[in-house]
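Undergrad: please work out how this folds:
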Amino acid sequence: MAEPKWRAAEEYGFHHAWTYDHLGWRTLVDGPWFGAVPTLTAAAMVTSHIRLGTFVASPNFRHPVPFARDLLTLDDVSDGRFTLGVGAGGAGYDTTVLGDKPPLPQERTARFAEFVELLDQLLVKDRTSWQGRFYAADEARSAPGCVQRPRLPFLVAANGPKAMRIAAKFGQAWVTTGPPTEDIEAWWRGVRTLSEQFSETLATEGRHTRVHRYLNLDSAPVYSLSSAQCFQDAVGRAAALGFTDVVAHWPRHDGVYAGSESVVEEVAADVLPVLGH
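TA: Predicted coordinates for the structure are as follows:
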C-alpha cells in the first residue's frame, strides 16, 4: 500500500491497518511486492495513532530470533502501535522459493507452535536460550524490549483446534478466515461455528482475560467493499457473532479485491460514524 493510503486509512477513522507478510502471494506473485517490515516502518512514520500490523507473519521464511529484532524496532518506531498478526502459513510460493520442501500439515502446526512460543519469550525476556525441534536460541538478547509491556500484542490466526489452542495461550486477539466455500450463507454459518469452537477452547485452556476477535471479511465469497451497504451488513453480522474487529482489503484496480476507492470514502463518511468509530 502506497504512503498516501496509510495516511488515508488513519484520516478516514479506521482503527487498524495491515499488510501481508509474504515473499509473493498467489496471482500477485509476479507483480510489485514490498517487504512487510520496511513497509510498516514507513507507515509508522506517516501516521500517528492508527494501529499497524502484519496480516499475517508466518514461519514459512522467518526465524524467531532475527524477526524479534524487527518486531522490537517496529514497536519502537510506531511508539507502541504495532500488533503482530501471526499464522501457521499455507502452501504456496513462500514455502518453495527458498528451495525447501513444503512442510506436511502436522509439521506446519508443530512449527507454528514453536515459532509463537519462542517469539513470546524473546519479546518478554532480556535473554533467551531455547531448544525445539524446528527452532533454537542461544543467549538471544532483546534490549531494549517492547514499548508495549510485557510485550507487543499477538493476533493469532486459527481455524483448527491446535492453532486455536495456540491463540488461547499466547494471543491477545484471534483472527479467522472462516471456512472455504463459495456459498455466502454457508460461510457465515461456518464463522459462527468457529467462533463457538474458540469460546470452548478458551474455557478449556482456562483463559479468563479478554481476547479480541477479528474476522477477515474478504475470505467470504463476496468482497466486503463491493459497496458501502455490503460492508455495513457484513460488520453487523460479525458483531452479532461476537467479533470485536473486522478486516477488509483496500480496493485494487483489477484482479483480486477489484473495486473502487470511492466505496472506502463512502464507508468512512456514512458507515464508520454509525458503527461508533
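Undergrad: make it CA atoms for all contacts and neighbour counts henceforth
TA: Fine.
Undergrad: which stretches of the stretch 51-200 of the chain form helices?
TA: Here the stretch 51-200 of the chain has its helices, by DSSP state H, counting those that start in this stretch, at 64-77, 93-96, 105-124, 161-170, 184-204.
Undergrad: and the ones you listed: which comes nearest C146?
TA: helix 64-77 (5.6 Å; CA to CA).
Undergrad: and the closest one, what does it pack onto?
TA: helix 36-45, strand 82-86, helix 105-124 (3 or more CA pairs under 8 Å, 6 or more residues apart in numbering; DSSP states H and E).
Undergrad: CSV for those, including distance to Y214?
TA: As requested, the helices and strands packed on helix 64-77 are exported to CSV (distance: least, CA to CA, whole Å):
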stretch, distance to Y214
helix 36-45, 20
strand 82-86, 11
helix 105-124, 18
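Undergrad: among the ones you listed, which is nearest P221?
TA: Minimum separation from P221 across the helices and strands packed on helix 64-77 (CA to CA) falls at strand 82-86, 22.6 Å.
Undergrad: for the comparison step, fold the sequence that follows:
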Amino acid sequence: MTATPPPAPAPASPRLGVVILPQERWAQARHVWRRAEEYGFDHAWTYDHLAWRSLADEPWFATVPLLAAAAATTERIRLGTWVASPNFRHPVPFAKDVMGLDDVAGGRFLLGIGAGGEGFDAGVLGPAPTRGERTRRFEEFVEVLDRLLTQPVTEHEGTFYAAHGARMHPGTLARPRTPFVVAANGPRAMAVAARFGQGWATYGPLFAPEDVEGPVGAAQEAWWAGLAEMVAQFRETAARLAPGGVVPNLYLNLDGAPVYSLESVDTLVEGVERATALGFTDVVVHWPRAEGIYAGSEDTLRRGLAALGR
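TA: Okay, here's the model as predicted:
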C-alpha cells in the first residue's frame, strides 16, 4: 500500500473565494460581482442548478450567461461553477461553454464539477439515476470533458455519452486546459478528483446539527473532525492516483459546517484558521443573503475580510 504523504505545510494565508447565488437580475448582480473583486477575493463562484432547495420558487438565473457577464465586468478575480454536474450537462456542448467562458474571462475560468446531487431539481430532465449510476456517469463525464478540452477532435462512444467528430477549435487560453476543481466526498469520486483535478472541493462531512447530540458547538467539532478524516483520505488517494503523486489544491466551502461562516467575524476567522491548519489552500464562503439560508450582513463580511488582512 502506498504510504500517505505527510500534510503539506499549511499556507500562511489561503486564497479566499465566495459563492454568489444566481438570484438577482444582472442590473443588480453586476455590482455584487464587482464588489467581490474589490474586496480582494481570489475567486468567485455560482451554482449550476435549474432550481435549488428552499429557493426553488425564487428567482434563479442560468449559470453560463451569468458567468460570462461577470467575466466581462471584472478584471482579476477568477470565476467558476460551484459546481456543474451531469445532472444538467452533456460534455460536448458543455465543453464549448467552458471554452467560451475561458475566452471571455481571459483564462480566469475555473471549472468546478461534481457528480450531481439528489436534490429538488435532480429529476427535472427525467428519472434521477441511482447513486451507483450517478458515480459511473460522473467518471465518464469528467474523462470525456478532459479529452474534449485537450485535443482538437474527439471520438467517444461510452455508456452514457457519445462524441463523434467533436471539434474544439481554438481551444482554451488556459493550458493545457481550464483547471478542474472536482467536488468529491466518496472514494470513487475522490479518485476522479485525484486523476483529473487541479483542485479537490468539499463541503466536509454531510450531516446536520440535529444529527449530533448536544449543542451546535458539538456538531461543529464533529464536522471538523470528520473533515480532517476526509482530508487524510483524499491525500492517500492522490498519492496513489494523481499525476506524479502531487496532491491537488484543496478547496473547502466553510458553509458545509453547521454554523454559517458569516454568523460573526470570529466564526469566519476561526473557520479560515482551522481550514489552513488542515492544509486547505482555498477557502470559500457564501455572499450573505437578506433572509433564509446564508442570511447575514455585508458588513460582517467586510469586517471579517479586514480581520483576515484583506
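Undergrad: Serialize the helices of the stretch 51-200 of structure 1 to TSV and add fields for distance to D254 of structure 1 and mean neighbour count.
TA: Shown next, in TSV, are these (distance: least, CA to CA, whole Å; neighbours: other CA atoms under 10 Å):
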stretch	distance to D254 of structure 1	mean neighbour count
helix 64-77	31	20
helix 93-96	21	18
helix 105-124	32	19
helix 161-170	33	21
helix 184-204	22	17
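Undergrad: rebuild those helices as CSV, extending it with distance to V56 of structure 1.
TA: Output for the helices of the stretch 51-200 of structure 1, formatted as CSV (distance: least, CA to CA, whole Å):
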stretch, distance to V56 of structure 1
helix 64-77, 13
helix 93-96, 13
helix 105-124, 12
helix 161-170, 13
helix 184-204, 19
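Undergrad: of all the ones you listed, which one is nearest A8 of structure 1?
TA: Across those, closest to A8 of structure 1 is helix 64-77 (CA to CA), at 19.5 Å.
Undergrad: picking that back up, which of the helices and strands packed on helix 64-77 of structure 1 sits closest to L28 of structure 1?
TA: Closest of these to L28 of structure 1 is helix 36-45, at 15.1 Å (criterion: CA to CA).
Undergrad: G186 of structure 2: neighbour count?
TA: 12 (other CA atoms under 10 Å).
Undergrad: what residue in structure 1 is paired with it?
TA: Mapped onto structure 1 by TM-score structural alignment, G186 of structure 2 lines up with G160.
Undergrad: outside of stretch 85-95 of structure 2 itself, list whatever touches it.
TA: For stretch 85-95 of structure 2, the external contacting residues (CA atoms under 8 Å, 6 or more residues apart in numbering) are 48-49, 113-117, 122, 125, 137-138, 141-142, 144-145, 148-149, 161, 163, 166, 168.
Undergrad: hmm, I typed the wrong one, I wanted stretch 8-19 of structure 1.
TA: Here stretch 8-19 of structure 1 has contacts from 1, 6, 36, 39-40, 47, 49-56, 265, 268-269, 272, 277, using CA under 8 Å, 6+ apart.
Undergrad: what span of structure 2 lines up against it?
TA: Stretch 8-19 of structure 1 maps onto residues 35-46 of structure 2, going by TM-score structural alignment.
Undergrad: what's the end-to-end length of that stretch?
TA: When the termini of stretch 35-46 of structure 2 are compared using CA to CA, to the nearest Å, they are 15 Å apart.
Undergrad: center of structure 2 - which residue?
TA: With distances taken as CA atoms, centre = their mean, the residue of structure 2 nearest its centroid is W82 (3.6 Å).
Undergrad: that one contacts G17, correct?
TA: No. With contact defined as CA atoms under 8 Å, W82 of structure 2 does not count as touching G17 (10.7 Å).
Undergrad: re the thing from before, give the contact list for the aligned partner of the residue nearest to the centre of structure 2 in structure 1.
TA: When structure 1 is aligned by TM-score structural alignment, W82 of structure 2 is paired with F55. F55 of structure 1 sits next to 18-21, 84-86 when contact means CA under 8 Å, 6+ apart.
Undergrad: now G199 of structure 2
TA: G199 of structure 2 neighbours (CA under 8 Å, 6+ apart): 179-182, 193, 248-251.
Undergrad: which of those fall within strands?
TA: 180-182, 249-251 (DSSP state E).
Undergrad: using CSV, please lay out those residues together with neighbour count and distance to V284 of structure 2.
TA: Shown next, in CSV, are those (neighbours: other CA atoms under 10 Å; distance: CA to CA, whole Å):
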residue, neighbour count, distance to V284 of structure 2
F180, 23, 16
V181, 27, 13
V182, 31, 14
N249, 15, 13
L250, 24, 11
Y251, 25, 7
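Undergrad: can I get those in TSV including distance to P258 of structure 2?
TA: Below are these laid out as TSV (distance: CA to CA, whole Å):
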residue	distance to P258 of structure 2
F180	27
V181	23
V182	22
N249	24
L250	20
Y251	18
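Undergrad: which stretch of structure 1 lines up against stretch 271-289 of structure 2?
TA: Under TM-score structural alignment, the match for stretch 271-289 of structure 2 is residues 234-252.
Undergrad: which residues touch that stretch?
TA: Residues contacting stretch 234-252 of structure 1 (CA under 8 Å, 6+ apart): 192, 195, 212-218, 224-225, 257-261, 264.
Undergrad: check the offset of it from the chain's centre.
TA: With CA atoms, centre = their mean, to the nearest Å as the basis, stretch 234-252 of structure 1 stands 14 Å off its chain's centre.
Undergrad: by how much does stretch 228-235 of structure 2 deviate from structure 1 on average?
TA: Compared with structure 1 after the fit, stretch 228-235 of structure 2 shows a mean deviation of 0.2 Å (mean CA distance after the TM-score superposition for structure 1).
Undergrad: for that stretch, grab the matching residue range in structure 1.
TA: Using TM-score structural alignment, stretch 228-235 of structure 2 pairs with 192-199 in structure 1.
Undergrad: any chance you could list what contacts the matching stretch?
TA: Stretch 192-199 of structure 1 is contacted from outside by 159, 161, 164, 176, 178, 241-242, using CA under 8 Å, 6+ apart.
Undergrad: and Y47 of structure 2, how far is that from P205 of structure 2?
TA: As judged by CA to CA, Y47 of structure 2 and P205 of structure 2 stand 19 Å apart.
Undergrad: more neighbours, these two?
TA: Set Y47 of structure 2 next to P205 and count neighbours by other CA under 10 Å: Y47 wins out with 21 against 18.
Undergrad: now the more buried one: how far from G165 of structure 2?
TA: Y47 of structure 2 sits 30 Å away from G165 of structure 2, taking CA to CA as the criterion.
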